[in-house]
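**Student:** okay, sequence plus prediction incoming.
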Amino acid sequence: MFADVEESQIAKMMDEKDSVSTQRTVKRSVNLFRSFLIEKRGSGEFEGLSKQELNENLRLFYVSIRKKTGTNLKVNSLNNIKYGLSKYLKGTCKIDIQGPEFNDSNEVYKAALTDMKKKGFGFVDHKPAISSEDLKKLYNSESIVFNVDTPWGLQNKVWFDIKFYLCRRGGENLRRMTKETFVIKTDATGREYVFQAIDEVDKNHGSNAAPNETIGEERMYAQPHLESMCPVNSFRKYLSKLHMKLDALWQRPVEAFSEESTAWYCSSPLGKNTLACLMSEISKKAKLSRIYTNHSIRATAITALDQHVEAEIMEIEARHIMHATEERKESSIRCSECLLDQPKEREMSHYFSSSLGTVCRNPTQTHMDQENSCASLKQEHLDAVFNDSTFDEFSSSSSSQQQEAKDEERPPQVLYRCGEEYFMHQVSSTTSPPYQIPLIGTPPELPRPISEGSAEGASQSFISTSSNSAQESISGKTHAYQREQPPSPPIVQQQVILDLTNTVIKCETEPIHAPSNPKDIANEPKVSAKCKIFEISKFLRMQIQDKTLIHVRRSNVLSDVLKIYQRNPEIVQRDFNVCFEEHSRDNDVCHVPLSPHALFVQFWREAFAHFFAGNQESVPIIDVSIDPDFYKTLGQILYHGLILLDYWPVKLSQACACVMILNTCSDRQLLTSLHRTMSDQERFVITEAKREIRSGCSEFSMQTTKSLYQVLRLYGNTQRPRPGNLEKLLLQMSNFYLKQKSYWALYEMRSGLQSFISDFLSHLEEQDVFSFYSLLTPNALSLFEKTIYMFSATDNSIHEMEEKRVKMYFENFVMKLNCETLSTLLVKWCYSDCLCMEHLYVRFLANSISERPHFDPNETTLTLSSVYTSQEELHQLMMSELES
């Protein structure tokens, strides 16, 4: 079934696909360029000009444009003008002014920007955040502008709450909002919240946004102790007072009203201009210190989050703030990994409230404070990190005045961190007799640490003082609780030295004193949390034996590697180099040993191609023709790559990895992995179906129903998809396809993964697997964090400036690469297709111009010339190198 569509409708849709501000920018840019051409050439027509003529005119246009007053434009204004021209020419004339034919004009454009910055026209006039004093004025119980007992005050407060808690942009879509845009729901803990229920197009989420780049995931949680000033209660009251016959959310307040009236608002919506200037009107009525704009509310929300993050009283990462504020410039940061979980959503809403001064100060009055209270730190929580039969437990008392938790710096189950200094680590703790602890294995030829005395005895309770991770998650109210306690007794610092040659602990003690107040604790250096899986692999790596050399035929990598691990299981305890040359093994002259990375990457590429299925993520295939020990061998190879190199094939479905490692997986991760397993076309079908659901349909269209049948049956679905059951079906399919169908393969892989140390992954959680994948999955920003640039000149000369320009070209190139191409880049750069390398190097070759990039994976180094004529030139050379 198809609708009748006229050309006029298509034309209208094409005209409206861009936002109003974008259309305004394009129109203004074109008019300015026409005016320039009329003044210089006598004719404003430029659509018929050749690329060469257009290039010449653009060169002059960029440097000659001025304001009506004759002064320079700001840098942002010139950027917007060029953007508008580029969009118009690309859409109307099919001309890309970023192409190589326009190198001259683009160089002049860059020079013009530099000149503007030198003259002071590069600054950006950011909208100020609302000061804390002005926020207190607004939310004061005697405030007129937020008086919820009047139509005007109630509307002002609800409008401000929604924009603040949900990080809404200035004036976007306010006029289009309806009574159904926001909905009140209850989360798993029983707390009410308001969230955006209807998707919309905004500045950062247009037609080119990915399906998982959704908006409306922020939540405004209830603050019951505030009663009528609670944001959820205010919103509920506002909805009950709206005019029944008008669907618009923002309606004009009536002039005369009664408290008992069911309608405080007219059947007339507020105008777009009124809504756009509402914060300015509120500023005037409340007599704030300055006139704020709608954008100031969002700036205040971001500032509030940032301040709490800097104070380290909230464990919210930058990716959570980016997702809440609908920013995309941090490359989305791994689409499905940016999703906010309920604790983070409650936490963010809580700190918004604290910034407004509306959070209850009594720890017993709010759910959030109960979660952060001292009483919630149970003994078993602190003991869990050391719960392993191999080691004796070091437990900490919950009544201790130090309020300290498990040390994130050391691997789970391990009482020390393995380092290069004779595998010793100093641990501070309360005094106890020296204690003898058996260790797993003894690395050969380790120097004996110099230490005096060892004895046997019974262990007392220990409290690690090297970690602040749990303490940071406790709110300021915990510090108040600590101040009420009696002074802490002196603590004796115990230096625990682990001598692996004798497998005993030898102790030296000296008295130290606890911090006198919480400020001293806060000023102590913080220990950054690390991935637990990496810490475990780091510990196990010290037991790896000497290197060996293995030969593999490049044409038979998969079968040769499987035979090596099946015939020589002990190889997982050895380091190795690999030689791909086909020659006699006794002919040492011909050996060309390569890093194990090269072998693992090639092996897993072939394994995924033959025994797994999927798109961005892959799932093992169950087939009767596959050797029963095949998947167990895969698990052993996974183990070897992990402990040897921190290598893991991130194309393996993250949900499958959770099932394999943890024997469980959350519904959210199952749905995310199912989405990434599907092909682009299959994902498009699901996205279109969800779009129809948001439109309020009771049944899918015939075409959508047919497409859903074709897609869902591939993943085990047996029911008819309907708008009311699609989410349930997707969850059932993800359980079947990722857990049940591939269960025996994952079971065997788990068996192989733990065939040497049976419980080395037993204390991990799903968040640990998530962090593990986040750190290894190739993305531009993580790659830049590992990259070290080695400039040939460091004297602020023109040569250093040119090399820094090349650095910018290179980073721009990397930012445009997708995950698959980034993996190819890494293989060229360091043999590995994931981010398991500690550092990557970019070296600049002095006095070289436009030479081909050179990769040296043995040194993890990329060599670039000191000068490239343009971004496009470096891009072409890099792509040519990657495709070779």
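**Tutor:** Cool, got the structure. Just so it is clear, the model here is predicted, and its values are computed rather than measured.

**Student:** hey, let's count contacts and neighbours off CA atoms from now on
**Tutor:** Fine.

**Student:** so I297 makes contact with A129?
**Tutor:** Yes - I297 is within contact range of A129, at 6.7 Å (criterion: CA atoms under 8 Å).

**Student:** longest helix anywhere in this protein?
**Tutor:** If you go by DSSP state H, the chain has its longest helix at helix 20-41.

**Student:** list the buried residues for that helix?
**Tutor:** Along helix 20-41, these residues count as buried under the neighbour rule (16 or more other CA atoms under 10 Å): 22-23, 25-26, 28-30, 32-37.

**Student:** more neighbours, I297 and A129?
**Tutor:** Per other CA atoms under 10 Å, whichever of I297 and A129 has more neighbours is I297, with 26 against 18.

**Student:** ok, that one - contacts?
**Tutor:** When contacts are counted by CA atoms under 8 Å, 6 or more residues apart in numbering, I297 touches A129, I130, F160, K163, F164, C167, G170.

**Student:** list the buried residues of the helix or strand hosting it.
**Tutor:** For I297, the element it lies in under DSSP states H and E is helix 294-310. Using 16+ other CA under 10 Å as the burial criterion, the residues of helix 294-310 that qualify are 294-306, 308-309.

**Student:** take the one below as the second:
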Amino acid sequence: MEESRFGILSEEQLQSIINNKVCLNTKAVVKTATKILKTYLNERDLGDIDDLVNVSSEQLNLCLRKFYAELRKVDGTKYARKSMVTIRNGLQQHFIKTRSEDIISEDRFNTSSALFKAVLVQLKKAGVGETKSKEPIVIEDMEKLYESAAFSVDTSEGLQNKTLFEYLYYFCNRGRENLREVQKSDFCIAVDPSKREYVSVINKQTKNHRGYDIHNKDHKQSRMYDRPGDSRCPVASFKKYLSKLHSSNPNFWQRPKRKYSDDEDTWYENSALGKNTLYSIMSRVSEDYTLSKRYTNYCVRATSITVLDHKGVEARHIIGVSGHKSETYIKLYSSHLSEDKKRQMSDILSDNVPPPPPPAKRSARCEQFEPLR
């Protein structure tokens, strides 16, 4: 029998493809949201979340309407607006899968959606859990990082810190997304027509750009170029870090060795760096080297976007690096004023304030006599 050119997949395999479309972060959101709704239903003696699969759309709408209004955290306080949106999005995914209904977009859920929006307005007025954008790293702290042992290329930890920082900075990556899954094979070192060497990242699926989005095939176009003659050259330290990794381990973020010699070929263990350690590197460095504030890995991305915006790079070009779908997201970073800009604006306003009058001059005749005693 002639072998078919086409594969043969079972229904389970087809379903597996659909399930794998959803990223791990989304799965976690769905799990958390359904757990919260299940707890609410049990406490109100309204049955179980599985019972909602068979109720009418009208009943589900009424249930969600009441749920949005009465939703609280474990300690009884209200959720932040962003958390409310996340929970609702998780439930949306759940009901699309279990009922083939969209509780956000479909008209049959208009009343629960209206109540949800009203709750968000209340939370905003009350100032509950107002989200703050990640602050960019100030220039003074940047200098401290590069001048201290935090980014020393002569130690396994310092070299890894610098490589991580510059990976987030030049490629404008989020603090956690896909960070743990980065492999040594995900990078390309090349030379452009001007003979400048650079490092680029092979495009991977991200939060904003799923594999089925054919219009964003090359959504991340960032490159990290060399700086010939500069002791802080990011490409030079990247290549050194790559050369010191354990050859048998494909992971890019490996656990630093505690004991090694400077001339040793391998500075890192044959094991991946733990998630918690990897995700908290900037927080730990902030404390260890007494930076002005406690930064997170995501603050590095905020720094990258803010610097590009303040230097006049157009938003349409910035999103080519950041991977945002729309230029409107850049405004969230653009609205953050740097310390230098705040001082500059204050000085401009101060210059417009009339100066005080000069002190009155005393006559020469009066100055000849000593005051009466």
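**Tutor:** That came in fine, so what should we check first? As the structure is a prediction and not an experimental result, all values here were calculated from the model.

**Student:** after superposition, how close is the next helix or strand after the helix holding I297 of structure 1 to structure 2?
**Tutor:** Tracing the chain C-terminally past helix 294-310 of structure 1 and defining elements by DSSP H and E, one meets helix 318-324 next. Here helix 318-324 of structure 1 is compared with structure 2 after superposition; its mean distance to the aligned residues, by mean CA distance after the TM-score superposition for structure 1, is 1.0 Å.

**Student:** in structure 2, what range does helix 318-324 of structure 1 match?
**Tutor:** Counting by TM-score structural alignment, helix 318-324 of structure 1 falls onto residues 315-321 of structure 2.

**Student:** can you give me the helices in the stretch 51-200 of structure 2?
**Tutor:** 57-70, 81-99, 110-126, 139-147, 156-170 (DSSP state H, counting those that start in this stretch).

**Student:** tabulate those (a markdown table), appending mean neighbour count.
**Tutor:** Listed next are those as a markdown table, based on neighbours: other CA atoms under 10 Å:
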| stretch | mean neighbour count |
| --- | --- |
| helix 57-70 | 16 |
| helix 81-99 | 18 |
| helix 110-126 | 16 |
| helix 139-147 | 14 |
| helix 156-170 | 22 |
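
**Student:** now those in TSV, with distance to D340 of structure 2?
**Tutor:** Listed next are the helices of the stretch 51-200 of structure 2 as TSV, based on distance: least, CA to CA, whole Å:
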stretch	distance to D340 of structure 2
helix 57-70	43
helix 81-99	30
helix 110-126	30
helix 139-147	9
helix 156-170	20
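
**Student:** which of these sits closest to G274 of structure 2?
**Tutor:** For G274 of structure 2, the closest of the helices of the stretch 51-200 of structure 2 is helix 156-170, at 13.6 Å, according to CA to CA.

**Student:** quick one: the closest one to structure 1 mean distance?
**Tutor:** Average distance between helix 156-170 of structure 2 and its aligned residues in structure 1, after superposition and using mean CA distance after the TM-score superposition for structure 1, equals 1.0 Å.

**Student:** which bit of structure 1 covers that helix?
**Tutor:** In the comparison with structure 1, helix 156-170 of structure 2 aligns to the range 151-165 (TM-score structural alignment).

**Student:** same deal with stretch 61-70 of structure 2?
**Tutor:** When stretch 61-70 of structure 2 is compared against structure 1 (TM-score structural alignment), it corresponds to residues 55-64.

**Student:** check stretch 275-289 of structure 2 too.
**Tutor:** Per TM-score structural alignment, the counterpart of stretch 275-289 of structure 2 in structure 1 is residues 272-286.

**Student:** how about that stretch: buried residues?
**Tutor:** L275, A276, L278, M279, S280, E281, I282, S283, A286.

**Student:** contacts only, for the closest residue to the second one other than its chain neighbours.
**Tutor:** Taking CA to CA, 6 or more residues apart in numbering as the measure, A276 of structure 1 lies nearest to G171, with 5.2 Å between them; neighbours along the chain are not counted. Applying CA under 8 Å, 6+ apart, one finds that G171 of structure 1 lies in contact with L275, A276, N294, H295.

**Student:** so which of those persist in structure 2?
**Tutor:** Shared with structure 2 under both residues aligned by TM-score structural alignment, their matches' CA atoms under 8 Å, the contacts from these are A276, N294, H295.

**Student:** tabulate those residues (a markdown table), appending distance to S143 of structure 1.
**Tutor:** Listed next are these as a markdown table, based on distance: CA to CA, whole Å:
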| residue | distance to S143 of structure 1 |
| --- | --- |
| A276 | 22 |
| N294 | 19 |
| H295 | 22 |
